[in-house]
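Enquirer: okay, structure incoming, though there's no sequence with it:
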C-alpha cells in the first residue's frame, strides 16, 4: 500500500484485503496505527491469523474496533470477561470506553488475560464485541504509573483527535524525493550531557533527545539554530531514554509551541514524567527559576506515542523508526531510522550497555541495514576499562563488611533509575546468601518510586529476573530490608545516629537532592564510607570528591570529609571502552560511518581513532553545531 492514499482509496484498499463476509464501516489512521471500525468485530476475532495478514499486506500496524452500539452491554461484557479470564490473572479493574468500543483490563498477570497467541482476548471479542486492552497492575504501588494512566484516560478524547492529526501527517505523500539526510549536533559532542540532534530530510525534521548537562546550569541544547527552528515545525521527537541528560528539556519544546508526537517506549514515558517533575522540584528548592511548568510535563506525556522494541513504526511519510533494547536503563532504546524508500539507514545508539547485567539483556546490535551510526563514547578513552561485574560486586561486599565491622554506615550516591535497582539486586542476594550482614537498606529520593515502575514493566527486564517476578512470585525488590526514607530530615538524623546500615540516595553525581544531607550527616565521621558506583561527570561535586577533594561546601556550609571514600567501577549503565569496540565489531551489518558523541574530547577522539584503525570505518569526532550530510 502506498502512503499517498486518500481516505476513500484507503477504505477501498482495506476492503479489498478483508474477506467479503466481514464488514468494514470505516478506516482511520491514529498515529502510526491503522484502525478498522467494523460491525462484525466478533467475526474478525474468529480468525486468529487475519490481523497479522492484514498488517503484512497493508504494511501498517492494524487495530480492529467495533462500531459504537455493535458490542454487548457493559454488564454482559463484565460477566463474560470474568468467566473467560482465569481467576489466577487477578483482574483489578475494568474500564469501558463505549465511543471506541475498547475495554481496559488491569490485571496482576496480564499474560493470562491475553492467553496463548492472544486466544483469550479473541475469545472476549468473539463473545461481546469489545476490543480489550490489557495493562499490568504494578506489584509495587506506583503513584507515577497510576497518575499517568489516569491522566491519559482523562484526556482520551483529546488524545484521539491528536492521534488522528498525527496519522494524517505520517501517512501523507512525501513532497520531495529523498536524496540526502542531514544530522545536526545540538549538544553532547566532546562533552557528556545535553544530548540532542536534528535528523533532517528534504521533507521532515526529527529531534532526537533534548537533555540537560549535569553540573552545568544554563548549558542547554542549541535549539535556536536554523536547523532546529522554528520548533513548531519539527515533525516528531524521538527519546532514547529517560535520564535527564537526554530528556530534561523536552517539555521546553511544548512551552515554545511544539505540539507534535514524542516516540519512546512505555516505561521511558513514565520515568520521563517522574524525573522531569523532580527536576522542577529541585530547581524550585534551590531557588532557581524552572525552565518550564508541570503543565508542559503533562503535555509531553499526553503526546507520547509508545513504541515497543522491534516494532517498525511510521513516524513521517519518509521515515520509519524501530527501537531496540539498549541495555542501559529501563526502556532505554537504540533508535534505527529507515529513511526514504530504502534510501538510507541511520542508527542512534543512545546510551548502551553491550553485556547483559542483572537488570537487563545486553544492547541489540543487529539491524536489517545500518549505513551510519551516532555512537555514545562516555567511556571511550583508551584506559576506560571497568572491573568485571563479579569482581565489582565482591569489592562492594567487602567494603560493606569492613564498614559494618567499624560500626559505620555506607552511603551510596545513586541514580534513581538503573544503578539503584542493580545495587538492590546485588544487596538483596548478598544478604539472602549471608555474604554480608543483614541490615536496613534505606532508599532516599525517587529510588523506591523508580523501582516500582520497574516492577510495572517486567517484560523490559532481563529474562531470568522477568521469570522470577512474573512466574515464580519472587520479587527481590520488595525484600524486607528495603525501607523508604519518608520522614524527611528528622528521619535522616535518626538513621545517621543509629545502627549500621546502607543508604542509597539520589542524586547520583552529588549535584543536589537528599545525598547532600547524608554527606553532611555522615561525611565528617571516619567510621562511615561514601561509595561511588556510577559515572561522575566533569564539573559535578561527585567528581571533585571522587578525585580526592575532602573540603567541600554543601548549600553554603563548609565541611571536611573524614569518611572513607571509595569508587567501584563495573556498575555503570554504559559500555566501557572494550564494550564499545565489541559492540561495533559485532554489529551486523557494520556501519560505513560513525559519529562518536556523548563523551569528553579525549574519549571521542580516542574511540573514533581506534574504530577507524581497526575496522577502516570513516569516523568523526563532531563538535556541537556541526552538520553532517549522508550519504
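Expert: Thanks, I have the structure now. Bear in mind that the values here come from a model prediction, so they are computed numbers and not experimental data.
Enquirer: use CA for all of it now, contacts and neighbours both
Expert: OK.
Enquirer: for residue 241, what are its contacts?
Expert: Applying Cα atoms under 8 Å, 6 or more residues apart in numbering to residue 241 gives the contacts 247, 264, 268, 272, 329, 331, 332, 333, 350.
Enquirer: buried ones only from those, please, as a ChimeraX command.
Expert: When burial is assessed using 16 or more other Cα atoms under 10 Å, the buried subset of the contacts of residue 241 is captured in ChimeraX by this command:
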select :247,264,268,272,329,331,332,333,350
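Enquirer: what's the spacing between the closest residue to residue 478 other than its chain neighbours and residue 154?
Expert: Residue nearest to residue 478 in three dimensions, not counting chain neighbours: residue 140, with 7.7 Å by Cα to Cα, 6 or more residues apart in numbering. Separation of residue 140 from residue 154 (Cα to Cα, to the nearest Å) stands at 23 Å.
Enquirer: and for residue 604?
Expert: As for residue 604, its distance to residue 154 is 46 Å (criterion: Cα to Cα).
Enquirer: with neighbour numbers in mind, choose between these two.
Expert: Each of residue 604 and residue 154 has its neighbours counted (other Cα atoms under 10 Å); residue 604 has more, 27 against 11.
Enquirer: which is the next helix or strand following the helix or strand hosting residue 134?
Expert: Here residue 134, judged by DSSP states H and E, is contained in strand 131-136. Using DSSP H and E, the helix or strand that directly follows strand 131-136 along the chain is helix 143-154.
Enquirer: so which elements touch the helix or strand following that following helix?
Expert: As assigned by DSSP H and E, the chain's next helix or strand after helix 143-154 is helix 156-170. The elements that helix 156-170 packs onto, with contact taken as 3 or more Cα pairs under 8 Å, 6 or more residues apart in numbering; DSSP states H and E, are strand 26-30, strand 312-316.
Enquirer: to residue 131, which of the ones you listed lies closest?
Expert: strand 26-30 (15.6 Å; Cα to Cα).
Enquirer: list the helices and strands the closest one packs on?
Expert: helix 7-17, strand 33-38, helix 156-170.
Enquirer: what does the second one rub up against?
Expert: It stands for strand 33-38. Strand 33-38 is touched from outside by 22-29, 60-67, 167, with contacts defined as Cα under 8 Å, 6+ apart.
Enquirer: if we use 7 Å, what do you get?
Expert: When contacts are defined by Cα atoms under 7 Å, 6 or more residues apart in numbering, strand 33-38 is touched by residues 23-29, 60-67.
Enquirer: go on, the longest one?
Expert: Under the contact criterion Cα under 7 Å, 6+ apart, helix 156-170 has outside partners 29, 30, 31, 32, 302, 314, 315, 316, 317.
Enquirer: report the inter-axis angle for the strand holding residue 134 versus helix 143-154.
Expert: In this structure, strand 131-136 runs at an angle of 160 degrees to helix 143-154, with axes from the mean of the first three to the mean of the last three Cα atoms, to 10 degrees as the basis.
Enquirer: and the comparison structure, right after this:
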C-alpha cells in the first residue's frame, strides 16, 4: 500500500466499519483530522474502541462530531455539564462553539471533566473541548481561546481547505519519482535566523523561520528565502520548534507575503510565540522602527496554527508525516521527526535541545521510529558547561555576596525558560533559608510567560508538574513583586533595600533590563548576572566580553558614555542548550543511528570543534561511517532521490 492512502479507500473503510447505530451522516477532512459526523453518539459508550480501530487501519486521526440537528440548546447544555461534573473540578467557564459543535469547558481539574467527556457528548450532542485553568491568569492564553471562538467560521473553512490539500493524491512520488533536499536559509555557521527548507517531489516545508536578534532588521537578520527563487505562497507548511525569536520570530512575515498554509507547533509554543511576537511589535514600534510584519499577520498565523501534542503522528502533506518530541529546551520545545514517503527518508531536526534534566524540564527524547538524517544544533559545540548544581550554587553565592555589600542584583533574562528557572531557584532558596528573604522585582513579559507555564504542568519536569497539580505554585513566593510600568525603576534602584531584579531582555537588546542596567551600572556594589547565551552583536555579548564603556543616546538625543562599575558575571550552566559533552552524549543515545549528521545553529568555531569531536569519537558514538556535514548559508543537500 502506498504512503498516501486513496481517499475513496478511507471513505469506504469508515462507512463500512462505523456501526449502523451511529447514524453516520458525512465525513469532512479538517486539517490533519477526519471529522466523522453522526446523529447518534450513544455508540461511543458501547463501541467506542471502533474509532481507534479505524484510525489504526487507515493511519489517520479521527474526531467524532455530531450532526447539528441533535445538539441541545445552550442553557440546557451548561446546566447538564454543571450537574454531572463534580464541583471539585472547579469549572470556571462554559462556552459553545456553534461552528465546530464544541463546548469549551475551562476548569482547574481537567481530569474530572475528561472522565465525563463521552457522557457529555452523548447527552448534549456537543463535543467537549477541555481547557486547564492555570493558577496564574494568562491574558494571552485567554485571548487566543477567545479568538478561536470568535473566528470559528474562518478556522473551519481553513481546516477543510487544509484537509483537502493534505489528503490529496500524490502526483510525482506515486510514479516512483521522488527526492528529499534541504536548503539552509539561516543558522548555518551562525546562531540566529533558524530556517531549513525541506523539499520533496510533492511538498515544500519550512523548519522554523526565525530572526537574528544581533543584526537588527537588516537583510542578514532574515532567513534568505529571497535568494532561492521560492515565494512564501509556494510553501506548504511551517513547523516551529519553540518560542524564541531566532526560531519563530518571522513566521508572520511569511503571511504578509502570501503564505497561506498551516503552522505546526505545540500548544505551549503557540501561546508563548504569540506573546513573544506581540512584544516584538511593541518594542520595535516604541523604538521608532518599522516592524517587518503587523499584528494582523500575527493573528492570521494564529488562525492557521495547528497545535500538536508530543508523540502524536500527524499528516502535514500528501507525502509527509510529522511527529513532535520533547526537546527539553524551553516549555513546549519540540524535536521534529519527518517521515517522508513510504519509508523513503526520515529526518530528525532537533531545534534547540537540552539533553540533561533541569529544574523546569525533563531531558530531550532520543528514541525515534526511524532516522536517516539528523540536523542538530551546535550552540555550545566547543564548550563544556558547569553542572546545574554548580550553576545554582554560584548564582546563590553572588546574590548573597551582593546582599552583604548592600547592593542589588540584576538578572537580565530571556522571558521564556531561564526566568522561570531562576524564579524557582530563588523561591526555593528563600524557603530553605539559603539566602535572605529579599524583594524580587519581576518586570517585562516574565509574569505572563510564567502564567503560561502554569497552564501546562504535564510539559514541566515531573517535580514541578506534581507541585502544580497539587495546588502549589513553585514560581511564586511572598517576596516576589510583579511590576507594571516604568515608574518604580529609579525608586527601586535608589532605595537602600537590597533587592533582586529579573527583567527582559536577556541579551540587553531592549526592554526593561537595559533601563535597569543604565541605572545600576555606576554602582560597584551592584551585580549583573547573565544566565543565558549572548548572541554576537548584542549589547549583552559586548559587556560579557569585557566592554566597560557603553555609548547610549540619551533622551535629549545626545551620545552619553556609561561607565560600567557594577560586577558582571556570566553563569553558563543555566543554558537551555546542551553543551559539547551533552551533544555528543545525545548522538550516542539516539536510536536508530543516522547515516547523516548535519550540524547547524552554532558559531563557526563551535560547529568546527563539534564536527571534529564527532569524527574522532565515531566508534564511541556508534555512528559507524555516517557522513558529517557543516553547511554554509544557502547550501543545498540532497538526502535521497529516486528519479
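Expert: Perfect, thanks for sending it. This is a predicted model, so every value here is computed, not measured.
Enquirer: with both chains overlaid, what TM-score comes out?
Expert: Both chains were compared after superposition, and using TM-score structural alignment, normalised by the length of the first structure their TM-score is 0.96; 621 aligned residues with a Cα RMSD of 1.4 Å.
Enquirer: can you pick out the most distant pair from the contacts of residue 241 of the first structure?
Expert: Counting by Cα to Cα, the most remote pair of the contacts of residue 241 of the first structure is 272 and 350, 15.1 Å apart.
Enquirer: mean per-residue distance, the lengthiest strand in the second structure to the first structure?
Expert: Among all segments of the second structure classified by DSSP state E, the strand with the greatest residue count is strand 178-186. Taken against the first structure, strand 178-186 of the second structure registers an average deviation of 0.7 Å after superposition, with mean Cα distance after the TM-score superposition for the first structure.
Enquirer: if you count contacts, what does that strand end up packed against?
Expert: Contacts defined by 3 or more Cα pairs under 7 Å, 6 or more residues apart in numbering; DSSP states H and E place strand 178-186 of the second structure against strand 195-200, strand 636-642.
Enquirer: out of those strands, deepest packed?
Expert: Of all these, strand 195-200 has the most neighbours on average by mean count of other Cα atoms under 10 Å, namely a mean of 23.
Enquirer: in JSON lines, list the helices and strands packed on helix 156-170 of the first structure along with mean neighbour count and distance to residue 532 of the first structure.
Expert: Shown next, in JSON lines, are these (neighbours: other Cα atoms under 10 Å; distance: least, Cα to Cα, whole Å):
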{"stretch": "strand 26-30", "mean neighbour count": "20", "distance to residue 532 of the first structure": "46"}
{"stretch": "strand 312-316", "mean neighbour count": "23", "distance to residue 532 of the first structure": "39"}
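Enquirer: turn those into CSV, columns for distance to residue 441 of the first structure.
Expert: Conversion of those to CSV gives the following (distance: least, Cα to Cα, whole Å):
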stretch, distance to residue 441 of the first structure
strand 26-30, 46
strand 312-316, 42
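Enquirer: so which of these is nearest residue 380 of the first structure?
Expert: Of all those, strand 312-316 sits nearest to residue 380 of the first structure, with 30.5 Å by Cα to Cα.
Enquirer: could you tell me where that closest one falls in the second structure?
Expert: Taking TM-score structural alignment as the measure, the second structure aligns residues 313-317 with strand 312-316 of the first structure.
Enquirer: now the matching stretch, how far from the chain's geometric center?
Expert: Going by Cα atoms, centre = their mean, to the nearest Å, the spacing between the C-alpha centre of stretch 313-317 of the second structure and its chain's C-alpha centre is 18 Å.
Enquirer: which residue ranges form the strands in the stretch 251-400 of the first structure?
Expert: Listed from the start of the chain, the stretch 251-400 of the first structure has strands (DSSP state E, counting those that start in this stretch) covering 262-264, 304-306, 312-316, 319-325, 333-339, 344-348, 372-376.
Enquirer: could you check the angle the third one makes with helix 156-170?
Expert: Taking the same axes, to 10 degrees, strand 312-316 of the first structure and helix 156-170 form an angle of 80 degrees between their directions.
Enquirer: cool, the fifth one as well?
Expert: For strand 333-339 of the first structure and helix 156-170, the angle between their directions (the same axes, to 10 degrees) works out to 40 degrees.
Enquirer: tally of neighbours for residue 260 of the second structure?
Expert: Neighbour count of residue 260 of the second structure, defined by other Cα under 10 Å: 20.
Enquirer: can you verify my assumption that it contacts residue 233?
Expert: Yes. Between residue 260 of the second structure and residue 233 there is a contact under Cα atoms under 7 Å: 6.4 Å.
Enquirer: and the alignment partner in the second structure of the residue nearest to residue 478 of the first structure, how far from residue 333 of the second structure?
Expert: Pairing criterion TM-score structural alignment: the partner of residue 140 of the first structure within the second structure is identified as residue 136. Using Cα to Cα, one gets 21 Å for the distance from residue 136 of the second structure to residue 333 of the second structure.
Enquirer: now the longest strand of the second structure: buried residues?
Expert: Using 16+ other Cα under 10 Å as the burial criterion, the residues of strand 178-186 of the second structure that qualify are 178, 179, 180, 181, 182, 183, 184, 185, 186.
Enquirer: also stretch 494-508 of the first structure?
Expert: By neighbour count, and taking 16+ other Cα under 10 Å as the criterion, the buried residues in stretch 494-508 of the first structure are 495, 496, 500, 501, 502, 503, 504, 505, 506, 507, 508.
Enquirer: chain center to it, what's the gap?
Expert: The chain centre lies 28 Å from the centre of stretch 494-508 of the first structure; the measure is Cα atoms, centre = their mean.
Enquirer: contacts for it?
Expert: For stretch 494-508 of the first structure, contacts defined as Cα under 7 Å, 6+ apart pick out 404, 407-416, 420, 439-445, 513-515, 521-522.
Enquirer: try it again at 6 Å.
Expert: For stretch 494-508 of the first structure, the external contacting residues (Cα atoms under 6 Å, 6 or more residues apart in numbering) are 404, 407-415, 439-445, 513, 515.
Enquirer: keep only those of these that are in helices.
Expert: 404, 515 (DSSP state H).
Enquirer: just the buried subset of the contacts of stretch 494-508 of the first structure, written out for PyMOL, thanks.
Expert: Selecting only the buried members of those in PyMOL, with burial defined as 16+ other Cα under 10 Å, works like this:
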select buried, resi 404+408+409+410+411+412+413+414+415+440+441+442+443+444+445+513+515
